[in-house]
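dropping a prediction and its sequence here:
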Amino acid sequence: MTLRVGRTTAAMTAGAAALAVLTPATAFAAEEPSLQAHQRQQLRWERCSEDQPAALECTTVKVPLDYGDPGGRTIGIAVSRIKAGSTAKRHGVLVMNPGGPGAPGLTMPAGMEPLLPAEVRERFDLVGFDPRGVGRSSPVNCGLTADEQGLHHPYAAGTFGQDVARAGNVADKCWSKAGDLLPHMTTRNTARDMDAVRAALGERTISYLGHSFGTYLGAVYTQLFPRRADRFVLDSALDPALVWRGVLRGTTEAAELAFTRWTRWAAAHDATYRLGSTPEAVRAAFWDLIGQADRTPIALEGQLFDGNAIRAQYPVFVQVETATAFVAALKASTAGAPAAPGTTAPDTSTPAAADTPAVDTVDMDNVVSAAWAVMCGDAGWPRDPEQYRRDAVRDRAARPLAGDLGANIQPCAFWKSAPREPATTVDNNVKALIVQNEWDPQTPLAMAKGMRRALHGARMVTVTGGEGHGVLVTGRPSCADGDVTRYLTTGRLPAADRTCG
């Protein structure tokens, strides 16, 4: 899951369900006349903005706010494209989503174009969009303070009342500001919007590149519209069965595995970093540092870190060298020594702190507000605060690094209405290619394996030793690049799941 985009920068009716199995040629012919009107739009394309490449064009596609009432209120979905490099070789459109939920994607084609090989660029129009509730697509803004925008809050018995009040206040603010929109801000409706965009573009099918949350969005699309899904690449995948509270708790479970691996690496490099010559010594040094920071916050690069603030950096432990330099700098600071040149605190203020496709400068209030709208609208959450308390205590005991951060109470406990549709069960044979780093802090390998179990026709390529959140979208060379290029250009998946180094 991604709530940040780059460093500058988220029950179908019976008739609609039947549409999901129709062929692209007949799908819209069977829809209600009011929905047909939405797909017969005349799109007006123009340059997106002066600070974006001239090749990036934008338009707006009108969609129903409520797909159960297609003749009712409409909203606009902001859509962008960069046309395929070759008219003769053009295969279709490659729709993109950078993650979230809550991340804007309108400029993603411009960000991804230089990262894609020429043979892919010449075959596809690269298409981006701001999902409903985000950016230029009827944005949801709850007016949240910086504290309320934080996803992770550590559990303590003495502050749990404040956590409950904060979560309730976020829910109240969102419903006060955008109560007419919130019931319709779901992944399933965003997938329906994608299909409306497909129709408005005059395409029979779409290909797709989704990162992080975008993998779940892509999977939901394959479930609703299996015959309109062409070549789907899912980079750093969520487990659809865990949406959404299970995702938050699952990342902290994976953090313990990454932390253990990190202690081994730091011990092997004790001559450089002086954190301990054995994994046990490194672990003890880290928790001693946490204790010191709880007594007296540690200053590093103009920031103060108490123990909880250090624990909140848990995603960095998948990147062993960066994590070791960070912890060593904190330790040096307690002794009054300056940090090594170039040492900075890792940017993990939101769940995806790095390795995401740079697409736009974002309004963080909108990003977080839209994220809660989707996460609370997709699936039911516990309503009893005491359950969150019990889970936070239990998870912290089992996973000391960050267990409570994923289990503590969230605004969904106080959402004003239950989800209008059940969480989407992904279980189909649509072909897709899943690419995954072995060490991913936000969508861990176990989650990607869950996605693979749900998509029976898919193949998965695991980058052994790969660190960070994102394979293709980061632009770093990877052993999975050839598989992605081959699949997008020919439609051929690997013969079997594979790992590469």
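Done, it's in.

going forward, measure contacts between C-alpha atoms and count neighbours the same way
Fine.

mind listing what's buried in the helix or strand hosting Gln36?
Assigned by DSSP states H and E, Gln36 belongs to helix 33-39. Neighbour-count burial for helix 33-39 flags 35-36, 38-39 (criterion: 16 or more other CA atoms under 10 Å).

for the stretch 251-400 of the chain, what spans make up the helices?
Secondary structure of the stretch 251-400 of the chain by DSSP state H, counting those that start in this stretch: the helices cover 270-273, 279-295, 307-311, 320-334, 364-378, 385-398.

show me what the third one is packed against.
Put plainly, it is helix 307-311. In this structure, helix 307-311 packs against helix 279-295, with contacts taken as 3 or more CA pairs under 8 Å, 6 or more residues apart in numbering; DSSP states H and E.

tell me how far the helix it packs on is from the chain's mean position?
Computed by CA atoms, centre = their mean, to the nearest Å, the chain-centroid distance of helix 279-295 equals 31 Å.

tilt between it and helix 320-334?
Computed by axes from the mean of the first three to the mean of the last three CA atoms, to 10 degrees, the angle separating helix 279-295 from helix 320-334 equals 50 degrees.

can you classify Arg453 as helix, strand or coil?
helix (DSSP: H, G, I helix; E, B strand; the rest coil).

okay, now the one to match up with it:
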Amino acid sequence: MQSRRIAPVLAVSVLATLAPAVAVAAPATSSGSGAQQLTWQRCSADEPAAFECATIKVPLDYGAPGGKKIDVAVSRLKAADPTKRRGVLFFNPGGPGGAGLGEPLMWNDLLPQSVKDRYDLIGFDPRGVAKSTPIECGTTPQERQVLRPYKKGTFASSVAWARTFADKCRAKYGADLKHFTSRNTARDMDAIRAALGEKKINYVGVSYGTYLGAVYTQMFPHRSDRIVLDSAVDPNSAWRGVVRAWATGAEPAYDRWTRWTAERHAEYGLGATPEAVDKGFWDLVAQADRQPIKVGEDLLDGAAVREAMRPVFFYRAEGAKILVQLKKAAAGEPIEVPPPYVVQDNEMSLFNTIVCGDATWPRDPATYRRDAVRDAARFPIYGDFTGNITPCAFWDAPVEPATKVNNRVGALIVQAEWDSQTPLAQAQAMHRGMKGSRLVTVDEGETHGVYRMGVSDCADAVTTAYLTTGKLPTKNVTCAADPTPPQSAQQPEVTDQRNRLPLQARS
């Protein structure tokens, strides 16, 4: 399949799965890691001296704590005011596959002083990522295109690709691979907590980080203090249901976009009615299927156009601008194309390792064929992508059942109404699973990643108050989006590392 990238947008999407897993559950403790003493040193000569790093040894398999150990890299910035310090604040930027070692530096630039005064800011590369015993299956750039459109004529090759991806990882890592899961990452977090000498952790997780945070609260409810889940997934549909939510979420976002764009026909020239805008988009898709559109060095067929446009339909102005550019390219006019983000082997290998290992996937390729055909009819923009086969169909069975999140741990869930990666319904499902939580919804918010991202002063104030006082709102809160929220002209859905699931390529 041809590589895809487009003007200000992305290209590779990923993820998947359903069903509970089978097998014996490992203990929900960090036993075997002990209360290690962390040896802190300056992370890098190029970074502030106050930014310190250390490495902790954790069991590969918590069910066999005396066995093989792996490394988990940890970082910190100490609380700005030791007299006000109340604990540690962990961060996870998303993924699975996102490196988190640099999170304290990023958040130090974003957080209000009242939060920085109270917490040591703690980052870590989750197991399998970057400096934490990285998983690299030896995949090619072509193999790292994980979400692929369903076509009758190419389904056999898609099945072969999925099998090859899984076989490469299995051949390199064997049985070790099954221990790189979200549940074990949560256990690693608890081992870090113990090594830091803390009774509880506070936490800010974005995107996939919301799932990891929810899993931690389920496994370690008495170790969970102030928990912020920003741009949340439905923890009880991980992972195939989470991905397929992209298809369902795209349809209302597209309808909203056609209405908005039609009202601005004088500016964009894409149609004076929603029906005309809709027709223009699908005419472009059909044109690209007949004659692929040259964008930079790539040729985009109709599926590539749909893949590129799905996320930006949530960003009304950006969606209109990008479609204008695509139409220019289709007419043979030159357009500017920024350098593509190249997904690395570690990112995509670890991504599949986690999502395939967290829960059981359908094993029969015919299931994916049926789902893709059905979803394409129901959700024409993206259903064939999210229903189609993935490497998880050929992965080894998980070692533990999928985590069922159902607890009363207090948490604050923060969500934009029009989030392209984790649609609002996903956050609402997280709120139902976490019965002690409160949900802050940014009305008309167009972003993935809310807190301190210039999206809503109201949402920022509620979140900061929770982190500094520990008091949740008495009920769910609806906040207005700021009048002119900043949007990246180059990648509207990915303004920084934390705003991604790598469900998408960078998003």
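Structure's in. What do you need? What you are looking at is a predicted structure, and each value in this text was computed from that prediction instead of being measured.

quick TM-score on the pair, please.
Superposed pair, TM-score by TM-score structural alignment, normalised by the length of the first structure: 0.88. Supporting alignment: 461 aligned residues with a CA RMSD of 2.1 Å.

coming back round to it: identify the residues contacting the helix holding Gln36 of the first structure?
Helix 33-39 of the first structure has contacts (CA atoms under 8 Å, 6 or more residues apart in numbering) with 28-29, 62-63, 70-71, 196-197, 199-200.

which is the next helix or strand following that helix?
Per DSSP H and E, the helix or strand that comes after helix 33-39 of the first structure is strand 46-47.

now for that following strand, which elements pack on it?
Using 3+ CA pairs under 8 Å, 6+ apart as the test, strand 46-47 of the first structure ends up in contact with strand 57-64.

relative to the second structure, what is the average displacement of the strand it packs on?
Here the mean offset of strand 57-64 of the first structure against the second structure after fitting is 0.7 Å, by mean CA distance after the TM-score superposition for the first structure.

which stretch of the second structure lines up against that strand?
Under TM-score structural alignment, the alignment places strand 57-64 of the first structure onto residues 52-59 of the second structure.

quick one: buried residues of that stretch?
Across stretch 52-59 of the second structure, burial judged by 16+ other CA under 10 Å covers 52-59.

on that earlier part again, restricted to strands, list the contacts of helix 33-39 of the first structure.
Cross-referencing these against strands under DSSP state E gives 62-63.

what's Ala418 of the first structure aligned with over in the second structure?
Counting by TM-score structural alignment, Ala418 of the first structure lines up with Ala397 in the second structure.

got a list of what Val414 of the second structure touches?
Shown in contact with Val414 of the second structure (CA under 8 Å, 6+ apart): 228-232, 427, 439-442, 450-451, 459.

quick one: secondary structure of the residue in the first structure that it lines up against?
For Val414 of the second structure, the aligned position in the first structure is occupied by Val435, per TM-score structural alignment. Secondary structure, three-state DSSP: Val435 of the first structure is strand.

and Val435 of the first structure, how far from Leu493 of the first structure?
Separation of Val435 of the first structure from Leu493 of the first structure (CA to CA, to the nearest Å): 12 Å.

can you check Arg7 of the first structure too?
Using CA to CA, one gets 33 Å for the distance from Arg7 of the first structure to Leu493 of the first structure.

name the element Ser236 of the first structure belongs to?
Assigned by DSSP H and E, Ser236 of the first structure belongs to strand 229-237.

residue ranges of the helices in the stretch 101-250 of the second structure, please?
103-110, 113-118, 155-173, 182-196, 208-219, 240-262.

let's have those helices in TSV, adding distance to Pro274 of the second structure.
Below are these laid out as TSV (distance: least, CA to CA, whole Å):
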stretch	distance to Pro274 of the second structure
helix 103-110	39
helix 113-118	45
helix 155-173	34
helix 182-196	43
helix 208-219	34
helix 240-262	5
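
looking at the ones you listed, which one is packed in the most?
Mean neighbours per residue, mean count of other CA atoms under 10 Å, is largest over the helices of the stretch 101-250 of the second structure for helix 208-219, with a mean of 27.

so it corresponds to what in the first structure?
Using TM-score structural alignment, helix 208-219 of the second structure pairs with 213-224 in the first structure.
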